[in-house]
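[1] Just a sequence and a predicted model for now, questions to come.
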Amino acid sequence: MRIIQDDLSSEVTVALIRAHVTDLAGHSPAESCHALDIEALRAPGMMFWSVWEDDTLAGCGALKTLDETHGEIKSMRTADTHLRRGVAAKLLDHIIREARTRGFKRLSLETGTPAVFAPARSLYARFGFETCPPFGSYSEDPYSVFMTKSLEDPGYDIPSKSSCRQAS
């Protein structure tokens, strides 16, 4: 698998983002759905990556700059054809490393509370993310879980592949 910085010009990448937004809208009311559309993912302060296996899109994810020391993970999605194959773990590791390279001291995210989001919450916890209060422009929401991770620990290493494959 290879990860590339993506400009969101590929039809297949756009289709995966649209499917992601549509799917998430089915699990939360509109006011609790924080998925970004294509234009928001192209905005300044946003970095977007896609994961490829040969010529097949395996997944995607983004890093949003909140301020000079704080980033937010957005739009993590594994293609249905690549579920439980380590795509999300590989991409999450890439995003964490990129956030550190950019000088971020903290990385945060918002994900859902319904059961369908349990694998994502489990993956983030394995990477050291802990629940936290709302950050940025978010507010308390029964459909949201907020998680954060300090990036100041120099000893970061990716969890073992066997523990990461389960929630991709």
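    Thanks, I have the structure now.
[2] can we go C-alpha only for contacts and neighbour counts from here?
    OK.
[3] Just the residues contacting stretch 86-101, thanks.
    Outside of stretch 86-101, the residues within contact range by C-alpha atoms under 8 Å, 6 or more residues apart in numbering are 3, 51, 58-63, 71, 73, 76-78, 107, 123, 151, 158, 161, 164-168.
[4] typo on my end, it should be stretch 135-150
    28, 32, 66, 105-114, 128-134.
[5] Repeat that for stretch 70-82.
    16-17, 20, 35-36, 57-66, 87-88, 95, 99, 104-110, 168.
[6] how near is Pro142 to Glu31?
    Separation of Pro142 from Glu31 (C-alpha to C-alpha, to the nearest Å): 11 Å.
[7] same thing with Phe146?
    The value you get for Phe146 to Glu31, if C-alpha to C-alpha is used, is 16 Å.
[8] Of the two, give the one with the bigger neighbour count.
    Taking other C-alpha atoms under 10 Å, Phe146 and Glu31 do not tie; Phe146 has more neighbours (22 against 9).
[9] ok, second structure coming up, stack it against the first:
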Amino acid sequence: MTLEIRPDDPSSPAVRALVTAHLAGMFANTPAESVHALDVDGLAADGIRMWSAWVDGDLAGIGACKDLGADRAELKSMRVVDAFLGRGVGRAILRRIVDDARERGIESLWLETGSTDDFVPARRLYLSEGFEECGPFPPYAADPLSTFMTRRL
């Protein structure tokens, strides 16, 4: 499998379709007040860097990083296409985001993910890549459906 990770535009057709599917899945399984995933417009906002992963011309996943100021950034909108789950795509995107953050002088990365069983694979990935659970960080409030994590770079 040849994996290419590149900066991307969230409005490109393939990425837009994946973001739309990602949001639909979030809203189907989580109350709206606990969904923190960004839509296409949110991913296109200033201060957000987005990447896509491609395998043999097929979109395999996406991930983004949102600047929080004060040398901090937040991991956003990590999603792997179902056909590519378990093949290292999410880990590769995460590592690319971490490398880019380091290059830009970011000192810590933060994230919010789900706390239910559906999110166990995501939490395991983040833990295996050096993230640790923490309390909520701005702009989040405590939520039993959220797990918050951080990692020093």
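    Nice, I can see it. Note that this is a predicted model, so its numbers are computed, not measured.
[10] picking up where we left off before, which ones among the contacts of stretch 135-150 of structure 1 are found in strands?
    Of the contacts of stretch 135-150 of structure 1, the ones assigned to strands by DSSP state E are Leu66, Arg106, Leu107, Ser108, Leu109, Glu110, Thr111, Gly112, Glu130, Thr131.
[11] what about the fourth one, how many neighbours?
    For Ser108 of structure 1, the neighbour count with other C-alpha under 10 Å is 24.
[12] Just tell me what it corresponds to in structure 2.
    Residue pairing (TM-score structural alignment): Ser108 of structure 1 is matched to Trp110 of structure 2.
[13] what's its match in contact with, if anything?
    So Trp110 of structure 2 contacts Arg72, Ala73, Glu74, Leu75, Phe148, Met149, Thr150, Arg151 (C-alpha under 8 Å, 6+ apart).
[14] among those, which are in strands?
    Among the contacts of Trp110 of structure 2, the members found in strands (DSSP E) are Arg72, Ala73, Glu74, Leu75, Phe148, Met149, Thr150, Arg151.
[15] Buried ones from the contacts of stretch 135-150 of structure 1, can you make that a PyMOL selection?
    Buried subset of those, written as a PyMOL selection, criterion 16 or more other C-alpha atoms under 10 Å:
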select buried, resi 28+32+66+105+106+107+108+109+110+111+112+113+128+129+130+131+134
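[16] what's the spacing between Val120 of structure 2 and Met50 of structure 2?
    To Met50 of structure 2, Val120 of structure 2 is 23 Å away according to C-alpha to C-alpha.
[17] Look at these two and report which has more neighbours.
    Between Val120 of structure 2 and Met50, counted using other C-alpha under 10 Å, the more crowded position is Met50 (22 against 13).
[18] Where in structure 1 does stretch 133-143 of structure 2 fall?
    Mapping stretch 133-143 of structure 2 onto structure 1 (TM-score structural alignment) gives residues 131-141.
[19] Just the terminal-to-terminal distance for that stretch.
    One end of stretch 131-141 of structure 1 to the other measures 13 Å (C-alpha to C-alpha).
[20] Ok, stretch 66-80 of structure 2 next?
    19 Å.
[21] residues of stretch 69-78 of structure 2 that come out buried?
    Arg72, Ala73, Glu74, Leu75, Lys76, Ser77, Met78.
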